[in-house]
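**Q** Any chance you can model this:
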Amino acid sequence: MTRSGDDLSQGMSALVTGGSRGLGLLIAGQLAGRGCEVTILARDAEELGRAMGWTHRRTGRTVRAVVCDVRDEGAVTAAVDEAAATHGGLDVVIANAGVIQVAPAETAGSRAFHDAMATIFDGTLYTCLAALPHLRRSPHGGRLGLIGSVGALVSPPHLVPYSCAKAAVRALGEGLQAEFGGQAEEEYAWFSTLSGTPVLSMDAERAAEKVVQAVERRRTRAVLTPAARLASLAHGVAPTATTRATGLAARTLPHPPADDQPHPLRQGHALGSPRTPWRRALNKAGRALNDRAAHRYNQRTPGPPTSA
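**A** Take a look at the predicted model:
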């Protein structure tokens, strides 16, 4: 990859929330591979331990791991300040922590919306507010990356809590860019990506690399997939038609239970097989792909992840 004077380099310090698995783990690996001193935050200590081993096997470098629930503002502030003190400052911060609940809104209930906002938006907000003073002091020009989603532009059926929270992240990113854009030491990057959605996605390795490249190049916004670009364009040109199209898509998805009560959401790997034969076939194929990725990128408990 062609390097420029603004590229991330040896000795720069970085922090990634939700860095113990999935896209966050891959972003941390990309940063470590570029020579950054990396701190990863996540709630699960055991998962963080596996992530440290994964990163060392992948890059030959050791990352710091800090147990932190991004829904707790005090814990986030303490973790960010500790990382800055350990490394003599912070140069790059990626707010990646998130959660996806897949269910009709009436089935998920209001709790799912509160949980999505607490993890996705509040976690991002707390990270931004804690990081800004340190990033302003970075001699390399601080860089802040917020991981968004096409769901912030078009709300897919059965992903409404997620989309609401990502829309708030989008507004936060655009607001920060408007306030601080144009100042080299206070540039902010906002990313729109399908990488975390269960509907349309791109290779996680490639997504992580593109996110880090966008941070390196100080891009204001990076839309990673053709589907996301198409959705953004469609919603901008014909928002009513786009909403109707998502409504038609919703008709192909399972209907909520008939008891009109919110139901607890469960992890995807804990669910049984669908009753309909064609859905069972899709489920089996999808699970095979997802299980391989989940094991590879530390999203499953049994055994340590394997390096790709």
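
**Q** only C-alpha atoms for contact and neighbour calcs from this point on.
**A** Will do.

**Q** Could you measure from the nearest residue to Asp44 once chain neighbours are set aside over to Ile40?
**A** Beyond its immediate neighbours in the sequence, the residue positioned closest to Asp44 (CA to CA, 6 or more residues apart in numbering) is Val67, lying 6.6 Å away. With distances taken as CA to CA, to the nearest Å, Val67 is found 9 Å from Ile40.

**Q** again with Leu23
**A** Using CA to CA, Leu23 is found at 12 Å from Ile40.

**Q** Gly89 too?
**A** Separation of Gly89 from Ile40 (CA to CA) stands at 15 Å.

**Q** next one: Met117
**A** Note on Met117: its distance to Ile40, by CA to CA, is 21 Å.

**Q** ok, now Gly236?
**A** Taking CA to CA as the measure, Gly236 falls 36 Å from Ile40.

**Q** And for Val215?
**A** For Val215, the distance to Ile40 equals 17 Å [CA to CA].

**Q** And stretch 72-82, how far out from the chain middle?
**A** Mean-position distance between stretch 72-82 and its chain equals 19 Å (CA atoms, centre = their mean, to the nearest Å).

**Q** buried set for it?
**A** 73, 76-77, 79-81 (16 or more other CA atoms under 10 Å).

**Q** Likewise for stretch 200-216?
**A** Of all the residues in stretch 200-216, those buried under the rule 16+ other CA under 10 Å are 201-202, 204-205, 207-216.

**Q** cool, stretch 219-239 as well?
**A** For stretch 219-239, using 16+ other CA under 10 Å, the buried residues are 219-225, 227-228, 231-232, 234, 239.

**Q** for comparison, sequence B:
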Amino acid sequence: MAHFADNRQRTLPSTPTFRLDGKKALVTGGSRGIGFAAALALAEAGAEVTIAARDAAQLQNAVTDAAGAGLTLHSLVLDITATSVAEEVLSTLPAQDILVNSAGLARHQPFVEVTPENYDAVMAVNLRATFFVSQYIARGMRETGRGGSIIHISSQMGHVGGELRSVYCASKFALEGLTRAMATELGTDGIRVNTVCPTFIRTELSRDSLADPAFHQHVMRSIKLGRLGEPEDIMGPVVFLASPAAALITGTSLLVDGGWTAT
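**A** All right, here's what the predicted structure looks like:
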């Protein structure tokens, strides 16, 4: 029997890039902690990154520290809770391709002791400000026709409950719902919307909670990998979700929780 070679060229899939060259990115809460780490990662991947925060001195320190590592960050003094003023400030930026909403607030109290002031403060940052910053940036993404990636830094506490964290959990569960609604509406514009949900990361935000020995032991028992998270643990997931490697991922959560929610 004769055998004939198949001369047709085989087309192989090509690995998508994780590079972000030519992309513009805005990171709120970008002067410290997870936000700063995310900004460094995006810049290292090639994006032009602007970090936004209220404290001008902290922003300058972050820019200087990044420069020491050979990375360029631009700073933007911004109070995201002052909605109308924030929109004016954001209008000074060109359209962005990537938005990382990392600004966050936690005020932990027993449920029956939560004050209206603390409730309003947490919701103002974690939900309301995130909503309207995203709205403004999404408009710019839509106008360019280039699409984009919006990444909310949520929490494992957007998927499980926690003692003393009723308001924080409520804000993060709401953020998870907002993410799905945004993804549903913005998908036809090529705008992807996802959350990164860390466990307890060793940052200023978690320092006071983790200083309690009993709570620290509880955390270590709950994280199946047996260690606290570090800001570096969030850098890869943020770059991934921002990049073409995540081109078909929207409306979902990337849990970076060391297995906390596995059981």
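
**Q** Quick check: neighbours shared by Val67 and Ile40 of the first structure?
**A** Taking CA atoms under 8 Å, 6 or more residues apart in numbering as the contact definition, Val67 of the first structure and Ile40 share the neighbouring residues Leu48.

**Q** the more surrounded of these two?
**A** A side-by-side neighbour count of Val67 of the first structure and Ile40, using other CA atoms under 10 Å, places Ile40 first with 28 against 18.

**Q** Gln58 of the second structure maps to what in the first structure?
**A** Residue correspondence, TM-score structural alignment: Gln58 of the second structure in this structure matches Glu47 in the first structure.

**Q** Let me know whether its match touches Gly18 as I believe.
**A** No. Applying CA atoms under 8 Å as the test, Glu47 of the first structure and Gly18 come out as separate, 10.7 Å apart.

**Q** Between those two, which contacts overlap?
**A** With contacts defined as CA under 8 Å, 6+ apart, no residue is adjacent to both Glu47 of the first structure and Gly18.

**Q** Looking at the two, which has the bigger crowd around it?
**A** Each of Glu47 of the first structure and Gly18 had its neighbours counted (other CA under 10 Å), and the higher figure belongs to Gly18 (28 against 20).

**Q** so what's that one closest to, chain neighbours aside?
**A** Using CA to CA, 6+ apart, the closest residue to Gly18 of the first structure is Ala97 (4.0 Å).

**Q** So the one you found versus His114 of the first structure, what's the distance?
**A** Taking CA to CA as the measure, Ala97 of the first structure falls 15 Å from His114 of the first structure.

**Q** So these two - more neighbours on which side?
**A** Regarding Ala97 of the first structure and His114, a neighbour count based on other CA under 10 Å identifies Ala97 as having more, with 26 against 13.

**Q** Same question for the counterpart of that one in the second structure, what's its three-state structure.
**A** Taking TM-score structural alignment as the criterion, the aligned counterpart of Ala97 of the first structure in the second structure is Ala103. Three-state assignment for Ala103 of the second structure (DSSP: H, G, I helix; E, B strand; the rest coil): coil.

**Q** Go ahead and flag the most central residue of the first structure.
**A** In the first structure, the centroid-proximal residue (CA atoms, centre = their mean) is Asn96; its distance is 3.8 Å.

**Q** Please name the residues that touch it.
**A** 16-19, 23-24, 124, 146-147.

**Q** For these, which ones persist in the second structure?
**A** Counting by both residues aligned by TM-score structural alignment, their matches' CA atoms under 8 Å, these that remain in contact in the second structure are 16-19, 23-24, 146-147.

**Q** Which element, helix or strand, includes Ala108 of the first structure?
**A** Taking DSSP states H and E as the definition, one finds Ala108 of the first structure inside helix 105-116.

**Q** on contacts alone, who are the packing partners of that helix?
**A** For helix 105-116 of the first structure, the helices and strands in contact under the criterion 3 or more CA pairs under 8 Å, 6 or more residues apart in numbering; DSSP states H and E are helix 160-180.

**Q** how distant is the next helix or strand after the helix it packs on from the center of its chain?
**A** From helix 160-180 of the first structure onward toward the C-terminus, using DSSP H and E, the following helix or strand is strand 186-192. Put simply, strand 186-192 of the first structure sits 14 Å off its chain's centre (CA atoms, centre = their mean).

**Q** Once aligned, what mean separation remains between strand 186-192 of the first structure and the second structure?
**A** Between strand 186-192 of the first structure and the aligned residues of the second structure, the post-superposition mean distance stands at 2.0 Å (mean CA distance after the TM-score superposition for the first structure).

**Q** Run through who's touching that strand.
**A** Counting contacts by CA under 8 Å, 6+ apart, the residues outside strand 186-192 of the first structure that touch it are 135-136, 141-150, 170, 173-174, 176-177, 180-181, 211, 214-215, 218-224, 228.
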